[in-house]
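Engineer: pasting the structure only:
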């Protein structure tokens, strides 16, 4: 356990940040699942709408350092490809 006042504060900050990041990560994954659910239901319009909602959230997660840039780019590309294949 941290001994000095500064290291105790650092531990508190790290825990607070960890919880916040976990919350953001969970939220983004939920929106990702909503897109997949719309795709599996076969409703192209709903899938596109869900993707349009999820896209900025994925991008903002990258800017906040929650996910890597390449992971999000790959995820968006795969989702978009699945939506286009629904034709």
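Structural biologist: Good, I have the coordinates. Computed from a predicted structure; not experimentally measured.
Engineer: from now on I want contacts and neighbour counts done on CA atoms only, so please keep to that.
Structural biologist: Fine.
Engineer: isn't residue 11 right up against residue 2?
Structural biologist: Yes. Using Cα atoms under 8 Å, residue 11 makes contact with residue 2 at a distance of 7.3 Å.
Engineer: looking at those two, which one has more neighbours?
Structural biologist: residue 11 (14 against 10; other Cα atoms under 10 Å).
Engineer: give the contact list for the more buried one.
Structural biologist: When contacts are counted by Cα atoms under 8 Å, 6 or more residues apart in numbering, residue 11 touches residue 2.
Engineer: second structure follows, compare the two:
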């Protein structure tokens, strides 16, 4: 347990940030799952629309510090190539 008032406050802040970041990660994963499901179903139009929706969510995750920049970039690249292969 935290001893000083400052460390107690930091512990409270850490708990609050954890909850916020958990919600953000969950939201990002939901959008990623929508793209994955659209790709699995083979519907190129739905997959393309879902890909457009997930892009700002990934960027927001990077700007908020939930995801590393390269991780988001890698996910976007791989999803985009898979969606592109549906239309080809």
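Structural biologist: Received, thanks. Being a predicted model, the structure only gives us computed values, none of them experimental.
Engineer: helices of the first structure, start to end?
Structural biologist: Taking DSSP state H, the helices of the first structure run over residues 5-41, 44-63, 69-84.
Engineer: residues near the aligned residue in the second structure for residue 14 of the first structure, how many?
Structural biologist: In the second structure, the residue paired with residue 14 of the first structure is residue 14, using TM-score structural alignment. Neighbours of residue 14 of the second structure under the rule other Cα under 10 Å: 12.
Engineer: can you tell me how far residue 14 of the second structure is from residue 24 of the second structure?
Structural biologist: Per Cα to Cα, to the nearest Å, residue 14 of the second structure is found 15 Å from residue 24 of the second structure.
Engineer: same check on residue 62 of the second structure?
Structural biologist: The gap separating residue 62 of the second structure from residue 24 of the second structure is 11 Å, by Cα to Cα.
Engineer: what does residue 32 of the second structure give?
Structural biologist: Separation of residue 32 of the second structure from residue 24 of the second structure (Cα to Cα): 12 Å.
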